[in-house]
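Enquirer: Provided below for reference: sequence and predicted model.
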Amino acid sequence: MKNWNYILPAMAAGGEQVLQKLNDHGYDAYFVGGCVRDELMQRTVTDMDITTSATPDQVITLFPDSIPTGLQHGTVTVRSGGHHYEVTTFRTESGYEDYRRPTEVHFVDRVEEDLKRRDFTMNAIARNVKGELLDPFHGQEDIKLGLVKCVGIAEDRFEEDALRIMRGVRFASVFNFDLDSDTWAGMLRQRDKLGYIAMERVRTEMDKMMAGPFPSKGVQLLMDSRLTEYVKSPISFITMDRKWVTYLDKLPQNAVYRYEMVLLLLQIRSTDANTLLREWTFSGETRDRITKMLAFHEEILASLEALNLQDQSNETNGHYSALRTNWISLVLHLGIEAAQDWLTINNQLLKEEGIFSSAYNEHCPLLLREADSWTKEMGVYQVKDLELGGADLLRETGRKGGPWLGRTMKILLHEVALGHIPNVHDDLLQAAKKVIEDEI
């Protein structure tokens, strides 16, 4: 293994075996792209791509158990040492369709020609089996300078593949790099091409950016460039205040939290967010989580405003009791995950006064201080947590099922969560009978 320090030794050894075998049969072969870049940047290397002068057929001949994953683009997946490596023939591309996919691929003999087609200089560095680097576009220098810079003419690179515009922003954000001035200008001139790119591909770049260590940098670049206003399902970030955007970096390194905060800062309502997230191809699970947190926030704000309007004889105790009751009701209605997400985000946002309302600033400190304890004290969160089941209630009362059953069970759940009734079968049964009597 030739001086790989940021990769599993077995993966590096398996990749070098592939390169060595190609070399032994007279073919040029190099590691290329992200693995070389990340090693130079002292970042964990998670996979290794290989480029070679061997054609796909020649690669398959050398590695009979390989997988022909992308023959039209010259790519074969080779197995070695328990790992998989994408091996792609040196190539040039032309005739790009919809500013994304090349219609023509030509195999070439020299790695320098292959490197010319790549997006950014940091990704256009090749490394041979001896550990020697081939860097015709000075990618190492740009890495040291902290620059995202296009290979060749930026406008050409983005016209070939407009998704590279979002990739450039993502790299700048994740690596905390600056965008080269020509690269930035090329992005702005070609941003209208983003309308041709599938939203799923745009979202994937956003996901990686939002899950990175410096999402605020990426969001600020999107604010300055207005790139997201040109995608198939546009959204504008320019209304956000930059001082609030910086709090994104302080959240746990999870894309969902960051998306939730952005939507809060944009003051997008839960119903509108659901439509937007669907258009952006988020999964149903992620949409549900984000929209429930937004709905939770809307209910909290409404309850705090109502609290300010109430004339309570004992304001401190009255506020505490009202906040606790409302919190528990929301946890039962929208779930613990929505509550925990809201707490995580608002523990950051409350530090910025005036972000929502005077009622928010007045009451949220108490809410944030006590809510975790209130949630734990509930003890029950779903009807199934009760010691009295619906079937038990039907049997004990001799009544037929109907809407009354669901209503009664929800009342019991709420009363137990508030601590008004113990979660004991007989106590629940007596309380249920009283609820039924009151309804008759």
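Expert: Looks like it came in fine.
Enquirer: For the rest of this, base every contact and every neighbour count on C-alpha atoms.
Expert: Fine.
Enquirer: Against residue 410, how distant is the closest residue to residue 419 other than its chain neighbours?
Expert: Spatial nearest neighbour of residue 419, chain neighbours left out: residue 378 (7.1 Å); criterion: Cα to Cα, 6 or more residues apart in numbering. In this view, residue 378 and residue 410 are 14 Å apart by Cα to Cα, to the nearest Å.
Enquirer: again, but for residue 253
Expert: For residue 253 relative to residue 410 (Cα to Cα), the value is 36 Å.
Enquirer: How about residue 254?
Expert: From residue 254 to residue 410 the distance is 33 Å (Cα to Cα).
Enquirer: Can you find which helix in the protein contains the most residues?
Expert: Looking across the chain with DSSP state H, the single longest helix is helix 284-309.
Enquirer: want to compare, so here's the second one:
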Amino acid sequence: MKISLPQNIIAIISKINNCGYEAFLVGGCVRDLIMERNPNDWDIATNASTNAIKAIFTRTYNTGLKHGTVTAIYNGIKAEITTYRKEAMYSDHRRPDFVIFTDTLTDDLSRRDFTVNSMAYHPEKGLTDPFNGLDDIKEGVIRCVGNPEKRFSEDALRMLRAIRFSAQLGFKIEDKTFSAIKKYWSDLYYVSVERIQSELNKILVSKEPQKLYLLWKSGLSQVIFPDIKELNDEWINYAKYFSDHGNKKTILLSLLFLSAFKDMAKYYYKKLLKKLKYDNKTIRSVGLLISCIEDLIIFSDRNLRKAVTEYGEEVAKNTIEIKTVCSKFTNAYRSFIIDRIGKDIVPLKADISGLDLINAGLCSGPGIKEMLLILMHCIYEKTEVNNFDILMSIAKSVAKSQISISDKP
């Protein structure tokens, strides 16, 4: 098999070879090249030591000397270069206690997680595939290298990676491999929350985010989402629909909580996302979308104005798409409503401020916020009332009637 490689990658391999050492592209970049995908990273395995690699390349930095890895930058490209190694016991179910450097490429490939990631390529020698990864790519299968129970007991994160690769590549998980996940799912407790969140995000933004259901089928959900007992068909249908959406991580997380907790989603989402150590931006985005979905019931002009003002245009558009995808509304109607956002439906700002209300002696304290809220609802109903004099007149009438306005400090 001949694979087209970037010239600067060929140059890195040649430079190592010219110094008397072996060097092969390995792992995910080989898989991606075979599948005509653009690799995210370039990994090279070699029988050269880290000291030898640092002597060959002038620009290097230590990525993981303990595990034999140095990153080299050459001709404008970065590659992680690792000495051939075997791994010893994994007493913490995550990382090897120590590594044993070896002289053979096959030993190095044998320690890897899945057959599709256990191939090597050299621009002159071609493909090295001792575990039939190429066949599994052709058949669309995720299969462990060797005994899957041993692979997962070594590194529990591999179970979640199997589902992630299934979602990213559109592959099925081989039966023995999946059975081992069902047997060892509880070992995922040994993995850090940060690594779990990273894999979860990759599933959510993948080609087939509906593969998230495998967390429940395998038992892994008991570690990641213990409060969510099942993933319903409605969420799976949403995941298929939004698989190409630019904001699908936020959308699918929001729908996950709404499908699981219904009206209580607003009380659960923050707790669960914080437990998974999501950043504040993601938590806020999910919260806004959940609130907008619950708030926007009928697509009247008044409600649409309120949605774009209080939640933002993007959140309003996402909400409309969510609410129309599994309903009687046509694609044309959905597009018509969404196209209005940012055109005749725009965020509004009252032409009066809290300070104006205070100076007029109409309210104070919490009553200011309540009065502004009433005025905004008037503006949502009729945008033509968004005029200082008109709003002041409305505020005086409200204050006079004492409708739900608190003047307590």
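Expert: Received, thanks. Keep in mind that this is a model prediction, so the values were computed, not measured.
Enquirer: What value does the TM-score take for this pair?
Expert: The TM-score (TM-score structural alignment, normalised by the length of structure 2) is 0.86; 395 aligned residues with a Cα RMSD of 3.0 Å.
Enquirer: follow-up on the earlier one: ok, and what's touching whichever helix or strand comes after the longest helix of structure 1?
Expert: As assigned by DSSP states H and E, the chain's next helix or strand after helix 284-309 of structure 1 is helix 315-334. For helix 315-334 of structure 1, the surrounding residues in contact (Cα atoms under 8 Å, 6 or more residues apart in numbering) are 292-293, 296, 299-300, 303, 307, 312, 338-339, 366-367, 371, 374-375, 378, 381-382, 414, 417-418.
Enquirer: Please repeat the previous calculation with a cut-off of 6 Å.
Expert: Outside helix 315-334 of structure 1, the residues that touch it by Cα atoms under 6 Å, 6 or more residues apart in numbering are residue 381.
Enquirer: now stretch 85-103 of structure 2
Expert: Residues contacting stretch 85-103 of structure 2 (Cα under 6 Å, 6+ apart): 47, 84, 108, 153, 154, 155, 156.
Enquirer: So what's the gap between stretch 293-300 of structure 2 and the chain middle?
Expert: Put simply, stretch 293-300 of structure 2 sits 27 Å off its chain's centre (Cα atoms, centre = their mean, to the nearest Å).
Enquirer: tell me the SS of residue 76 of structure 1?
Expert: strand (DSSP: H, G, I helix; E, B strand; the rest coil).
Enquirer: How about the contacts made by the counterpart of it in structure 2?
Expert: Alignment note: residue 76 of structure 1 maps to residue 70 in structure 2; criterion TM-score structural alignment. Listed by Cα under 6 Å, 6+ apart, the contact set of residue 70 of structure 2 reads 62, 63, 80, 81.
Enquirer: how about residue 253 of structure 2, what's its match in structure 1?
Expert: Using TM-score structural alignment, residue 253 of structure 2 lines up with residue 259 in structure 1.
Enquirer: what's around its match, how many residues?
Expert: By the criterion of other Cα atoms under 10 Å, residue 259 of structure 1 has 17 neighbours.
Enquirer: Let me see the ranges of the helices in the stretch 101-250 of structure 2.
Expert: For the stretch 101-250 of structure 2, the helices defined by DSSP state H, counting those that start in this stretch cover 105-110, 133-139, 148-154, 157-169, 175-184, 193-204, 213-218, 221-224, 233-241, 248-261.
Enquirer: Comparing these, which comes out most buried?
Expert: Of all the helices of the stretch 101-250 of structure 2, helix 157-169 has the most neighbours on average by mean count of other Cα atoms under 10 Å, namely a mean of 23.
Enquirer: That one maps to which residues in structure 1?
Expert: The aligned range for helix 157-169 of structure 2 is 163-175, by TM-score structural alignment.
Enquirer: Identify the residues contacting the matching stretch?
Expert: 158, 178, 187, 209, 212, 214, 217, 218.
Enquirer: do that again at 7 Å, thanks
Expert: For stretch 163-175 of structure 1, the external contacting residues (Cα atoms under 7 Å, 6 or more residues apart in numbering) are 100, 119, 148, 158, 178-179, 187, 194, 197, 202, 205, 209, 212-215, 217-218, 221.
Enquirer: same deal with stretch 215-234 of structure 2?
Expert: By Cα under 7 Å, 6+ apart, stretch 215-234 of structure 2 touches 181, 182, 185, 188, 189, 213, 260.
Enquirer: Show me what residue 34 of structure 2 lines up with in structure 1.
Expert: Using TM-score structural alignment, residue 34 of structure 2 lines up with residue 40 in structure 1.
Enquirer: gap between that match and residue 112 of structure 1?
Expert: Residue 40 of structure 1 is 20 Å from residue 112 of structure 1, by Cα to Cα.
Enquirer: Verify the stated contact: residue 116 of structure 2 with residue 137.
Expert: Yes - if you go by Cα atoms under 7 Å, residue 116 of structure 2 and residue 137 touch, sitting 6.3 Å apart.
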